[in-house]
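Q: my questions concern the predicted model and sequence given below.
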Amino acid sequence: MNMKIQFTQSKEILLTTHAGLAAVGALLSHTQLSQRLNRSAVKGMENPIHGNGEVMKSYLGLLCQGKSDFDHIEPFRKDTVFQTCLGIRKVPSSPTLRQRLDAAAQTIDANWNDILLQESADLIRNLNAPVTGLDAGEHTVIPLDIDVSPFDNSGTKKEGVSLTYKGTFGYAPIFAYLGREGYGVNLQLREGSTHSQKDGADFLRETIHYARRITSDRLLVRMDSAHDSLENLQVCHAEKDVDYIIKVNLRGASKESWLRVAEDKGISCEQRPGKTTYIGAITFPQKDFDCNLRQVFQVIVRTIDRDGQVLMFPDVEVNVYWTSLTCSPWRVIELYRDHGTSEQFHSELKTDLDLERLPAGKFDTNELVLHAGVFAYNLLRIMGQESLRQDDAPIRGGVGRRRIRTVIQNIIYIAARVSRHARQTSFNFGRYSPWFQTVRRIYQAFA
């Protein structure tokens, strides 16, 4: 027999499903974000009801739940827990949120993009958040990965949407990530058809500047062949304590000529019958550089495929890298392979924070949204890394980095009963709440 269930609504706040936002608010209290945004003059927004800091913190609260659309703010307008966690007086409406971000993006002097990047970098530094490096022989280097990741916004009429190199219509933003943790340190939204290296040297120089706000350790810039440019090499050589690995775009160079170089200069290794790998390095002088440049090469010759089929003509694969590192060629190749981890960081921004299909129609507003997204991404990354400091989380497994989706699902979206007494707010967690110890520790670490 089916029993009828009655639905009633209490006047009390019985439960919140996003108690983890308290840790987000605690992190924001370590920044000057609200103060700096409130001091910035936004055109057409004199004496607004909602302060600029209040608007941005509300949107960051959305992003930290994996919500990017402006309309998602509406359910939180009367949510006093949302306000208390983020330390805001009143939550703006969806039109207010959209209009304020539009106005800020159009006001050049407001510099909200710069403020978000600067405050994000300063927060990582001030909290001494772990920034893990890699062994590069003589030095330990902090990886600084720069890459373009197309955003599919097909089927829309947003400003700047055009055909990307992936064959979809959308944007082609460029990102920079620091450390093995993958903190976002810089970004630029670009039209989909923009070449990856456009203004690349300026972006690289700016990225190193932001990275220096976080760490003074030696950096290792890693970029793919789309950024093979002598300008990028010159920027790295001009900066102090900056190494690089940039994959060479072979363009018209023949594979056979590199095979001859490999046979002459490299060390060969037969990895299996029918597959020989040559690895080595060459150095040579270059105009406008005060030292010899180094290229590491890997040439793979296959005469038999992996299924045992003998090939009529040898298959030659060539990979060449510009590098300032002096470690062994094989270590240089390994370090570049690790650059592929940045694809995971792209994925977390695009899917976990729901930012691939950007919410605005205006290009400048979407760029501001993306900057706010990277700020939220760093907040969640800091919380995820803090959760790994002790062995009290139910998900262990010896991981070195907590995925953003895991942080949202298990730390942000943690349910608690809300009680208020003597102007104090308390979150009471269930007896069998598996993440309680971790969430409490994270909040106490930053509160």
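A: That came through, no problem.
Q: every contact and neighbour count from this point should use C-alpha atoms.
A: OK.
Q: now do the helices in the stretch 1-150 of the chain.
A: 21-28, 33-39, 52-63, 80-86, 94-106, 112-126 (DSSP state H, counting those that start in this stretch).
Q: cool, and the stretch 301-447 of the chain?
A: Using DSSP H, counting those that start in this stretch, helices in the stretch 301-447 of the chain cover 329-337, 342-347, 363-387, 404-407, 436-446.
Q: need the ones you listed in CSV with distance to Leu116 and mean neighbour count, can you?
A: What follows is the helices of the stretch 301-447 of the chain, written out as CSV (distance: least, C-alpha to C-alpha, whole Å; neighbours: other C-alpha atoms under 10 Å):
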stretch, distance to Leu116, mean neighbour count
helix 329-337, 29, 17
helix 342-347, 19, 18
helix 363-387, 6, 24
helix 404-407, 19, 20
helix 436-446, 19, 18
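Q: could I get those helices as CSV with distance to Ile124?
A: As requested, the helices of the stretch 301-447 of the chain are arranged in CSV below (distance: least, C-alpha to C-alpha, whole Å):
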stretch, distance to Ile124
helix 329-337, 24
helix 342-347, 17
helix 363-387, 8
helix 404-407, 16
helix 436-446, 12
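Q: can you tell me which of those comes nearest to Ala121?
A: Ala121 lies closest, by C-alpha to C-alpha, to one member of the helices of the stretch 301-447 of the chain: helix 363-387, at 9.0 Å.
Q: name the helices or strands packed onto that closest one?
A: Applying 3 or more C-alpha pairs under 8 Å, 6 or more residues apart in numbering; DSSP states H and E, one finds that helix 363-387 contacts helix 21-28, helix 52-63, helix 94-106, helix 112-126, strand 183-188, helix 404-407, helix 436-446.
Q: repeat the analysis, applying 7 Å as the threshold.
A: helix 52-63, helix 94-106, helix 112-126, strand 183-188, helix 404-407, helix 436-446 (3 or more C-alpha pairs under 7 Å, 6 or more residues apart in numbering; DSSP states H and E).
Q: structure B:
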Amino acid sequence: MEFIANALNGNFLSNVLPAPSDEVDGVLAAIAYGSNFNDEKGDFIGHCIANRYRLDIWMRYDHTVPVALPLLWRLLRHHKDNIFCNLVPDVLHSKVIWWRGYGAYIGSANLSDRAWVSNIEAGVFLTEADLQDNGMHIELENFFESLRSFEQVFPLDEDVIKELAKIEAARKGLQNIGKELRKKPSWEGPAFSEKKKAWDRRKEKFRREWHDALAHLQSIGEQLRTHRPRWVEEDVPLTWQVDQYLHAYYYNHVGEANRKPFEDYFAKNRRNPNAAVSAMLTWWAGTDTPPSNEDYTFYDGAPYIREHLSRDNVLNLTQAEFAGVCERTHATRDHVIKMKLAALGRPDLKTLSREERLPLYAGWLLQQRNAMGWSVLQLLNYVLYGGRNEDLWERLYIASHDKNYSLPHYGLNSMAELVGWALPEVTPPRNGRTSKALRALGFDVKVY
């Protein structure tokens, strides 16, 4: 955690912008007020564009024109670069930026040169590990999902900017003049108008998205029946084949090395995702060898997880066996490298490899308990076997979003991946990489 106070402590918000080597799964921001920066290439928006991050930003709309017109035009102009702005009438006053997978700023800084450089501001930057430590990632996820759900929120477009330009011209700098010209009604905020419980609304949205993505995965699975490479044995479950087809596509055809601009591919393929799938199926079927070690998953990783997370075994895993599960879970391997070594019991060290971290992580996680006193093994037993297969989506949502059930540093992607390896007859695995690959192919799914 870092305190951001600009010149007062020499730590500016620009200091915590992710480096090109940092993994960022998209940027979410809710910043009430804004104006253009002097350096458009190096500011927050320019940074997102340069690094090809998708930015979803919510800003304020009212008769005082809280976001400067040049900034609004700039945001609209860069819609083609995956910059998406929505406007919240009257009540938005937050200053939050979440670089998903990297960390979040929460403080007082608006989107302006003064706020980022010369104003006296106060805020904190929390790394992704900090967010995971105290469940703040769940709170941020819920915060932005709430912003998405309000019917009063609307997308930025040219007509809105022209309307605000008329209001600004009429106001001539006075506070209330121009209010009668606005077309959108005043909003008193969610406490006065929202009747349905936020939890139910978010859960229902998750259900719809989850089943839409599942339909895409099942469709790809059906096509894989006739596009199986010679090195894939016939008895490998189709759900596993779907995941590893997407794995191979993502690591061999999306970007180069660590640069994976999946949103650019989404923009290119969204008009015809089936054509993109078909082209990659032809490539996949013609491979003579595993493109990126998919055979290890088919014949070691997935069978190991399926055996050890069976109904008879899941509650009785030893630490070594659970470490083996963690080592074979892609999402967990990605997450553990971001954890602080102090949390893993090694504050004396500055660096540890992923392979060295995983056994420490498994031992640490087995000691954690949720609000109901459950261990991670009891939580997995609940997700896998705590009800009907048709309700698996709901148990995943509860286990990852309900603070009574959730555990620190063990989220949706790890659990949703595991259920696919453990229950291939029920569902394919799904983790962040699965979702990114689907988006790259042109499917409008969410990356969790």
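A: Looks like it came in fine. Note that the structure is a prediction, hence the values are computed from the model and not measured.
Q: where does the TM-score land?
A: Once the chains are laid over each other, their TM-score by TM-score structural alignment, normalised by the length of the first structure reads 0.23; 175 aligned residues with a C-alpha RMSD of 7.4 Å.
Q: could you dump the helices and strands packed on helix 363-387 of the first structure into TSV and include distance to Leu370 of the first structure?
A: Formatted as TSV, those follow (distance: least, C-alpha to C-alpha, whole Å):
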stretch	distance to Leu370 of the first structure
helix 52-63	10
helix 94-106	12
helix 112-126	9
strand 183-188	8
helix 404-407	16
helix 436-446	25
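Q: which of the helices of the stretch 301-447 of the first structure sits closest to Trp322 of the first structure?
A: Between the helices of the stretch 301-447 of the first structure, helix 329-337 lies closest to Trp322 of the first structure; by C-alpha to C-alpha that is 9.7 Å.
Q: who touches that closest one?
A: Arg222, Ile245, Ile279, Gly280, Ala281, Val296 (C-alpha atoms under 7 Å, 6 or more residues apart in numbering).
Q: distance of the closest residue to His137 of the second structure other than its chain neighbours from Ile138 of the second structure?
A: Excluding its sequence neighbours, the residue lying closest to His137 of the second structure (C-alpha to C-alpha, 6 or more residues apart in numbering) is Leu131, at 5.1 Å. Distance from Leu131 of the second structure to Ile138 of the second structure, counting by C-alpha to C-alpha, to the nearest Å: 8 Å.
Q: quick one, which of the two is more surrounded?
A: Leu131 (22 against 17; other C-alpha atoms under 10 Å).
Q: immediately after the host helix or strand of the more buried one, which helix or strand?
A: Assigned by DSSP states H and E, Leu131 of the second structure belongs to helix 128-133. Per DSSP H and E, the first helix or strand lying C-terminal to helix 128-133 of the second structure is helix 136-149.
Q: just the buried positions in that following helix, please.
A: The neighbour-count check on helix 136-149 of the second structure (16 or more other C-alpha atoms under 10 Å) flags Met136, His137, Ile138, Leu140, Glu141, Asn142, Phe144, Glu145, Leu147 as buried.
Q: tell me how many other residues crowd Arg36 of the first structure.
A: The number of residues packed near Arg36 of the first structure is 17, by other C-alpha under 10 Å.
Q: check which helix or strand Tyr233 of the first structure maps to.
A: You called it Tyr, but residue 233 of the first structure is Leu. Counting by DSSP H and E, Leu233 of the first structure is part of helix 230-238.
Q: show me what that helix is packed up against.
A: Secondary-structure packing of helix 230-238 of the first structure (3+ C-alpha pairs under 7 Å, 6+ apart): helix 200-212, strand 242-247.
Q: go through the ones you listed and pick out the most buried.
A: strand 242-247 (a mean of 24; mean count of other C-alpha atoms under 10 Å).
Q: tell me which residues in the following helix or strand past it are buried?
A: Per DSSP H and E, the first helix or strand lying C-terminal to strand 242-247 of the first structure is helix 255-265. For helix 255-265 of the first structure, a neighbour-count test (16+ other C-alpha under 10 Å) marks Lys255, Trp258, Leu259, Val261, Ala262 as buried.
Q: how about residues contacting helix 255-265 of the first structure?
A: With contact meaning C-alpha under 7 Å, 6+ apart, helix 255-265 of the first structure is reached by Tyr278, Ile279, Gly280, Val299, Val316, Val318.
Q: make JSON lines out of the buried residues of helix 136-149 of the second structure and add distance to Asp56 of the second structure.
A: Converted to JSON lines, those look like this (distance: C-alpha to C-alpha, whole Å):
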{"residue": "Met136", "distance to Asp56 of the second structure": "19"}
{"residue": "His137", "distance to Asp56 of the second structure": "17"}
{"residue": "Ile138", "distance to Asp56 of the second structure": "18"}
{"residue": "Leu140", "distance to Asp56 of the second structure": "14"}
{"residue": "Glu141", "distance to Asp56 of the second structure": "13"}
{"residue": "Asn142", "distance to Asp56 of the second structure": "15"}
{"residue": "Phe144", "distance to Asp56 of the second structure": "10"}
{"residue": "Glu145", "distance to Asp56 of the second structure": "11"}
{"residue": "Leu147", "distance to Asp56 of the second structure": "11"}
